[in-house]
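*Asks:* Return a 3D structure for these sequence lines:
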Amino acid sequence: MNTIRLTVLTTAVVAASVAAGPAHAEPGVLMGGGSGIILDDYELCTLTTIGHDGAGRLVGLTAGHCAVLGDTIASEQDWGAGDLGRVVDVNDDLDYAVIEFDPAKVTPVRQVGGTVITGIGAYPEQGGVVCENGRSTGFDCGIVWGHLGDRILNQTCSRPGDSGGPVTAGDQLVGMNNGRVVGVAGLDMNVECVTATNPVHSPAYTHPITDILTAINTGGGPGTAFHPI
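*Replies:* Below you'll find the predicted structure:
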């Protein structure tokens, strides 16, 4: 009797194991252009984009003034997941930083909120419309005012924490949000954006993503030959 019971129990356990199938690993933290990031457990900024470079590394971009070389990166939405990567390059002239992510911990995505990034495009000319997605103000769109030196101004909402946010035209990444204009030639223009729905505020200033990627390619380090996911 005991032998029969043991045989039945063993058969049931094997059947249950076959029915359950192999265990699947949990997906990594979802990260994409517009995700809030925490640098060095302190600084809150926004991820511009994520993808792979020519060497197959999983890399992303954010604003350079947010970062110091070697800073750890965590997700604002999933801080408990711990360090997801590190800052491996910072450029002060074009105000960008390159992040190398751990592919075992991060799942790259094309869409965050209203932003979808499928490729790299040229910045629209004056009078065109671009959209921006920042961790502080979310997704909004505004008219392109034109160039101010090597920067381009637009009327999207930019508040602290939005730095690094993707600037898009349709589903093409065209720029990186670097801040808002507070004055030009001694003229005070510091009108803070309260909400993305209020168009009366100082314009945001941005760098074209093509200029940033050209600089990264010239350096030849992590991020070279980058393409979004």
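
*Asks:* rest of the way, CA atoms for contacts and neighbours
*Replies:* Will do.

*Asks:* Could you pick out the longest helix of this protein?
*Replies:* Ordering each helix of the chain by length in residues (DSSP state H) puts helix 2-20 first.

*Asks:* and the helix or strand just after that one, what does it pack onto?
*Replies:* Using DSSP states H and E, the next helix or strand after helix 2-20 towards the C-terminus is strand 29-31. Judged by 3 or more CA pairs under 8 Å, 6 or more residues apart in numbering; DSSP states H and E, strand 29-31 is in contact with strand 106-108.

*Asks:* want to put them side by side, so please do this one too:
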Amino acid sequence: MDYAVIVFDKNKVKPVATIGATTITMIGAPPMPGTILCKQGVTSGRTCGTMVSTSGPYFITTVGVLRGDSGAPVVEGTTLIGNQWITGGGTSITAIIADLGRIGGPGAGFHLTAWGLPEHPRPNSFSIQ
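*Replies:* Okay, here's the model as predicted:
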């Protein structure tokens, strides 16, 4: 699988759920073919396309990317389904989280917190435990 875990100093980096035009509120598996997906790339910004297929932990889409977009979050609405690492190719976030749990270390136990949902006053944030 193609992913990396970066450990930030929580006293210096504030997690956010919105980057550009993309907000993440849930984590989910890749959807059925034909579903509209979008990614938020550093170079190309937000681009959208459709889910084509899956194979093991990987998925294929028509979402366009440019050089520098590798690692961009891929979402269905506000559900994070994976990361984009090549034009049309990505890795399922549920497979990445399962792999992190299996090997342990940084990133193991990753989940989204509930802050920012209607019953909570704070913005959504990511949490690594």
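
*Asks:* Need the TM-score between these chains.
*Replies:* TM-score of the superposed chains, computed with TM-score structural alignment, normalised by the length of the second structure, equals 0.82; 113 aligned residues with a CA RMSD of 1.2 Å.

*Asks:* that older thread, for the longest helix of the first structure, name the packing helices and strands.
*Replies:* Packed against helix 2-20 of the first structure, as judged by 3+ CA pairs under 8 Å, 6+ apart, are no other helices or strands.

*Asks:* quick one: the helices in the first structure?
*Replies:* With DSSP H as the criterion, the first structure has helices spanning 2-20, 209-219.

*Asks:* now these as JSON lines including mean neighbour count?
*Replies:* Below are the helices of the first structure laid out as JSON lines (neighbours: other CA atoms under 10 Å):
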{"stretch": "helix 2-20", "mean neighbour count": "10"}
{"stretch": "helix 209-219", "mean neighbour count": "16"}
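
*Asks:* can you redo the ones you listed as a markdown table with distance to Pro166 of the first structure?
*Replies:* Putting the helices of the first structure into a markdown table (distance: least, CA to CA, whole Å) gives the following:
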| stretch | distance to Pro166 of the first structure |
| --- | --- |
| helix 2-20 | 42 |
| helix 209-219 | 9 |
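
*Asks:* quick one: which of the ones you listed is nearest Ala225 of the first structure?
*Replies:* helix 209-219 (6.2 Å; CA to CA).

*Asks:* I would like the residues contacting the closest one, please.
*Replies:* The contact list for helix 209-219 of the first structure (CA atoms under 8 Å, 6 or more residues apart in numbering) reads 94, 96, 120-122, 173-176, 222-226.

*Asks:* can you name the two of the residues you listed that are farthest apart?
*Replies:* Within the contacts of helix 209-219 of the first structure, Ala122 and Pro222 form the most distant pair, 22.7 Å apart (CA to CA).

*Asks:* what about those two, which has more around it?
*Replies:* Using other CA atoms under 10 Å, the more surrounded residue of Ala122 of the first structure and Pro222 is Pro222, with 23 against 14.

*Asks:* what lines up against that one once you look at the second structure?
*Replies:* Superposed on the second structure with TM-score structural alignment, Pro222 of the first structure falls opposite Pro106.

*Asks:* Surely its match and Phe8 touch.
*Replies:* No: with contacts counted by CA atoms under 8 Å, Pro106 of the second structure stays clear of Phe8, the gap being 10.4 Å.
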